[in-house]
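Undergrad: predicted coordinates and the sequence they were generated for:
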Amino acid sequence: MATLRLVPMTGEQYDRYRQQAEVRYARNIADSGDMPLPEAREKSRRDHERLLPDGLDTPGHQLWTAYDGDADVGMLWLHVEPKSDGPHAFVYDFEVRQDVRRQGHGRAIIEAVEEWCRERGVVSIGLSVFGFNLAARRLYEQVGFETTAIRMRKYL
């Protein structure tokens, strides 16, 4: 694998991403059993509008396209927020293209984001992962993320 680079999304990339992200997030919410798809679609739309009111220009948010050489292999959306003990980051979205998964790109993207955060004195990086996404959970655990909360449900 060539050296992975994170490059700020262009406006065109962001427009495509935003449309796909809202659909994907809604599907994940519904697949998790948290709510039916119609409500999940509305939640996804509202969440994206609230979190990125100015799109790429929303303060504190970084949206990158990940490249392996010249090939676009994925993306990551990071928010950095100042807190009393220093800046903390949260990954709102992270994806490796389906056709290039399991080739080390996910790990490389995380390592690149960690380096970006270290250079800026970020204290910690958090993220959420849907319970059914076992592959992502394994990757996050392998690179050192720790579980901080677990939500559970029992259907009747």
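TA: Nice, I can see it. Residues are numbered from 1 along each chain as shown.
Undergrad: okay, CA-based contacts and neighbour counts for the rest of this
TA: OK.
Undergrad: for the most centrally placed residue in the chain, what are its contacts?
TA: Of all residues in the chain, the one closest to the mean position by C-alpha atoms, centre = their mean is Asp93, 1.7 Å from it. For Asp93, the contact set (C-alpha atoms under 8 Å, 6 or more residues apart in numbering) comprises Met75, Leu76, Trp77, Leu78.
Undergrad: which parts of the longest helix anywhere in the chain are buried?
TA: Criterion DSSP state H: the longest helix present in the chain is helix 11-31. Neighbour-count burial for helix 11-31 flags Tyr14, Ala21, Glu22, Tyr25, Ala26, Arg27, Asn28, Ile29, Ala30, Asp31 (criterion: 16 or more other C-alpha atoms under 10 Å).
Undergrad: please tell me how far the first one sits from Leu4.
TA: In this case it means Tyr14. 20 Å (C-alpha to C-alpha, to the nearest Å).
Undergrad: now do the last one
TA: Taking C-alpha to C-alpha as the measure, Asp31 and Leu4 are separated by 31 Å.
Undergrad: over to the second one?
TA: According to C-alpha to C-alpha, Ala21 stands 22 Å off from Leu4.
Undergrad: second structure follows, compare the two:
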Amino acid sequence: MVTVRLEPMTDAQYLRYRERAEDDYAANIAASGAMALPEARRKAGEDCARLLPDGLRTEGHHLWTAYDRDDEVGVLWLHVERRSDGLHAFGYDFEVRPELRRRGYGRAIAEAAEQVCREWGAVSIGLSVFGFNTGARALYEKLGYEVTAVQMRKRL
């Protein structure tokens, strides 16, 4: 069984991550068919700027690098907020380095996220996943995540 250690992301790691995350998000938006790549790039940049206006120091947002021993294997980005029924977390990114995928790191990062949320007293953790990402969807379902909304579209 794979385990990971979460360490707060450094400023240098964040700069590398932010650029990669925007590119990946834009590519996923375009791959989903929601919009063409130029518009997806603009949306990705706007969304990241809105969500992380102060980068690593944005209130309520927590970004970690996941390690297996001394090797960086992935990234975790959580947002937490208090609602009337308690603290809720949302995972904006659970990322595993591409060459390390399908080795258990995704599960390990998701389980580490759950542990952090339990320690904080969170009552739930949510996430979004693109419909075409069947591997991630299958993993999240195995981990007990439930579908709360479905967005559908028909190509004409």
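TA: Great, that's in hand. These figures come from a predicted structure and were not determined experimentally.
Undergrad: closest one to Arg97 of structure 1 out of the contacts of Asp93 of structure 1, please.
TA: Within the contacts of Asp93 of structure 1, the smallest distance to Arg97 of structure 1 is 8.4 Å, found for Met75 (C-alpha to C-alpha).
Undergrad: so what touches whichever strand or helix holds that closest one?
TA: Applying DSSP states H and E as the criterion places Met75 of structure 1 in strand 71-83. Here strand 71-83 of structure 1 makes contact (C-alpha under 8 Å, 6+ apart) with 60-67, 87-97, 100, 105, 109, 122.
Undergrad: repeat that for stretch 102-109 of structure 2.
TA: For stretch 102-109 of structure 2, the external contacting residues (C-alpha under 8 Å, 6+ apart) are 1-4, 66, 73-76, 94-96, 139, 143.
Undergrad: Pro38 of structure 1: how many residues sit nearby?
TA: 11 (other C-alpha atoms under 10 Å).
Undergrad: surely it is in a helix?
TA: Yes - judged by DSSP: H, G, I helix; E, B strand; the rest coil, Pro38 of structure 1 forms part of a helix.
Undergrad: which residue ranges of structure 2 form helices?
TA: Using DSSP H, the helices of structure 2 run over 11-32, 37-51, 105-120, 134-142.
Undergrad: any chance of those in TSV with distance to Arg83 of structure 2 as columns?
TA: Converted to TSV, the helices of structure 2 look like this (distance: least, C-alpha to C-alpha, whole Å):
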stretch	distance to Arg83 of structure 2
helix 11-32	27
helix 37-51	18
helix 105-120	14
helix 134-142	24
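Undergrad: for Met152 of structure 2, which of those helices is the nearest?
TA: Comparison of the helices of structure 2 against Met152 of structure 2 by C-alpha to C-alpha identifies helix 11-32 as nearest, at 10.6 Å.
Undergrad: which positions in stretch 69-87 of structure 2 come out as buried?
TA: Under the neighbour-count criterion of 16+ other C-alpha under 10 Å, stretch 69-87 of structure 2 has Glu72, Val73, Gly74, Val75, Leu76, Trp77, Leu78, His79, Val80, Leu87 buried.
Undergrad: distance check, the first one against Leu139 of structure 2.
TA: Think Glu72 of structure 2. From Glu72 of structure 2 across to Leu139 of structure 2, the span is 21 Å (C-alpha to C-alpha).
Undergrad: now do Ala89 of structure 2
TA: Using C-alpha to C-alpha, one gets 18 Å for the distance from Ala89 of structure 2 to Leu139 of structure 2.
Undergrad: compare those two (neighbour count), which wins?
TA: Set side by side, Ala89 of structure 2 and Leu139 show more neighbours around Ala89, with 23 against 15, by other C-alpha under 10 Å.
Undergrad: before we move on, the earlier item: so which bit of structure 2 is the strand holding Met75 of structure 1 matched to?
TA: Per the alignment by TM-score structural alignment, strand 71-83 of structure 1 matches residues 71-83 in structure 2.
Undergrad: one more: stretch 33-51 of structure 1?
TA: Using TM-score structural alignment, stretch 33-51 of structure 1 pairs with 33-51 in structure 2.
Undergrad: thought Met35 of structure 1 was touching Ala26?
TA: No - if you go by C-alpha atoms under 8 Å, Met35 of structure 1 and Ala26 don't touch, sitting 9.4 Å apart.
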